[in-house]
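K.L.:
Sequence first, then the predicted structure:
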Amino acid sequence: MKTAIIYATSRGTTEKAAQILCKELQGDITLINLKKEKSIDLAHYQGIILGSSIHAGMVQGKMKKFIKAHEKELHSKQLGLFICCMFEEERARQQFELAYPEHLRTSAIASGMFGGEFDFTKMNFFERFIVKKVDKNATDISTLSEVEIKKFAKIFKECITTV
C-alpha cells in the first residue's frame, strides 16, 4: 500500500518523528513536509498519516489549512494521526483533540502522541523567553519517544493488512 506521511514542523522534531516512522513502516512511503510542498495529490496514496508539532497549544497553521483543503478526501483513506508536544498523558490527549477534528480522530486507524523537544539553539529570542518564563529551569530536552512511534507503526501496519 502506498502511504504518505504528511507533516508540519517548525524546528525539526516532527520531521525527525516522521523519518523514524517511515523506517518503521517500510514499504512504499513518501515523506511530505508541508513547509516545502504546496500542492499534494492524495489520489496516489491509500494510506495517509498526518503529523504536526504543537506550539502554544495550537497545531501548525499549515496542517490546519491542509486538513481543511482535503477533509473529504482524507475520509476515503487509511488514516493515521500524530502530534509532537511537550505534554504527557491527559494534557497531551487534550492537545491531540484540539489538533484534529473529531470526525478525523474517530476515523483514524492509528493515533499517537510522540513527545517533543526543546532545543534552544533552534528557538528565536521570543520563544526562548516564553519557555524560560514558564519553566525557570528550562534547558534543552527531548521526550521524543521511539517506543510510541514504533507502537503507532505496529498498529497502522496491522490495520492496513486487515483491510
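P.N.:
Noted; the coordinates are in hand.
K.L.:
make it CA atoms for all contacts and neighbour counts henceforth
P.N.:
OK.
K.L.:
Quick one: classify residue 137 as helix, strand or coil.
P.N.:
Recorded secondary structure, residue 137: coil (DSSP: H, G, I helix; E, B strand; the rest coil).
K.L.:
mind checking how far it is from residue 92?
P.N.:
Distance of residue 137 to residue 92, given as Cα to Cα, to the nearest Å: 21 Å.
K.L.:
the more surrounded of the two?
P.N.:
Higher neighbour count among residue 137 and residue 92: residue 92, with 21 against 8, using other Cα atoms under 10 Å.
K.L.:
following whichever strand or helix holds the more buried one, which helix or strand comes up?
P.N.:
Using DSSP states H and E, residue 92 maps to helix 89-99. Where DSSP H and E defines the elements, the next helix or strand beyond helix 89-99 is helix 102-107.
K.L.:
Structure two is appended below for comparative analysis:
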Amino acid sequence: MKSLIVYCSTHGTTAKAAHLLRKQIEGEVIAINLDKTKLHSDLELFDSVMIGGSIHAGSIQGKIKKFMKEHEDVLQRKNLGLFLCCMREGLEEHTQFENAFPHNLWEAAIAKGLFGGEFIFSKMNFFEKIIAKSVSGSVEEISHLDLKSINQFASAFNRNNKYLPV
C-alpha cells in the first residue's frame, strides 16, 4: 500500500500531527505540505490519500480547498482520510470539521479525525494574536494536540485501508 498525506500548516501544528500520523500508517507513506511543496506526483500512484488542514478565520486553508476541488474525482476513488486541527471544542469543532471538506469527500472518508490544536503566539502575526487571545483568554502558548485522536485515526485508517483496483 502506498499512501499520501497532503496538508497545510500555517503555524506548524498540522505538520506535527501529519508527521505523527505518518509514523503510524502502514505501508509506504509520503507527507507533503502544500505550503512548502507543490504536488508533482500523480494521485493515481497512491492507494490512499489523507488530507489535513487547520481552521483560521473559520475556514480551512485555500490550498487545501483548491487541492480537493482539482482532484475531487480521483479522491473519491481512493481510500480517503480527513483530519483537522482546531482549537474549538464540542459542536462548534464538529461543525467546522464538516464544513471544511466537500460533502461527497466527507461521506467517502474511511477515517476522520479532530486532532486538537495549538496557539503558538511566537509564530502569529499581530491580528492572529488578537484573535487567539480573544478565543483563549490568554497570551500564553497553548497546546491541545490530541495524540489519542491521532492514534485512533491511524488505527481506523489502517483497519479500513483496502487495496482498490484501478
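P.N.:
Yep, that arrived. All figures in this text were calculated on a predicted structure; none of them were measured in a lab.
K.L.:
And the TM-score between these chains?
P.N.:
Overlay of the two chains. TM-score (TM-score structural alignment, normalised by the length of structure 1): 0.94; 163 aligned residues with a Cα RMSD of 1.4 Å.
K.L.:
coming back round to it: superposed on structure 2, what's the mean shift for the helix holding residue 92 of structure 1?
P.N.:
Aligned to structure 2 and superposed, helix 89-99 of structure 1 gives a mean residue distance of 1.0 Å (mean Cα distance after the TM-score superposition for structure 1).
K.L.:
Tell me if I'm right that residue 99 of structure 1 and residue 58 touch.
P.N.:
Yes: using Cα atoms under 8 Å, residue 99 of structure 1 makes contact with residue 58 at a distance of 6.6 Å.
K.L.:
Comparing the two, which residue is more hemmed in?
P.N.:
Using other Cα under 10 Å as the criterion, residue 99 of structure 1 and residue 58 rank with residue 99 on top: 23 against 15.
K.L.:
For residue 83 of structure 1, see how far away the residue nearest to that one when sequence neighbours are not counted is.
P.N.:
In space, and not counting its chain neighbours, residue 99 of structure 1 is closest to residue 59: 5.1 Å by Cα to Cα, 6 or more residues apart in numbering. Separation of residue 59 of structure 1 from residue 83 of structure 1 (Cα to Cα): 8 Å.
K.L.:
list residues touching both of these two?
P.N.:
Common contact partners of residue 59 of structure 1 and residue 83 (Cα atoms under 8 Å, 6 or more residues apart in numbering): 52, 53, 99.
K.L.:
What count of nearby residues applies to residue 64 of structure 1?
P.N.:
Per other Cα under 10 Å, the neighbour tally for residue 64 of structure 1 reads 16.
K.L.:
and the angle from the host helix or strand of it to helix 89-99?
P.N.:
Secondary structure assignment for residue 64 of structure 1, by DSSP H and E: helix 61-74. Angle, helix 61-74 of structure 1 to helix 89-99, by axes from the mean of the first three to the mean of the last three Cα atoms, to 10 degrees: 70 degrees.
K.L.:
ok, average deviation of the helix or strand that helix 61-74 of structure 1 is followed by from structure 2?
P.N.:
Using DSSP H and E, the helix or strand that follows helix 61-74 of structure 1 in sequence is strand 78-84. Compared with structure 2 after the fit, strand 78-84 of structure 1 shows a mean deviation of 0.2 Å (mean Cα distance after the TM-score superposition for structure 1).
K.L.:
mind listing what the residue most central in space within structure 1 touches?
P.N.:
The centre of structure 1 sits closest to residue 51, judged by Cα atoms, centre = their mean, with a distance of 1.9 Å. Listed by Cα under 8 Å, 6+ apart, the contact partners of residue 51 of structure 1 are 5, 6, 7, 8, 14, 18, 81, 82, 83, 84.
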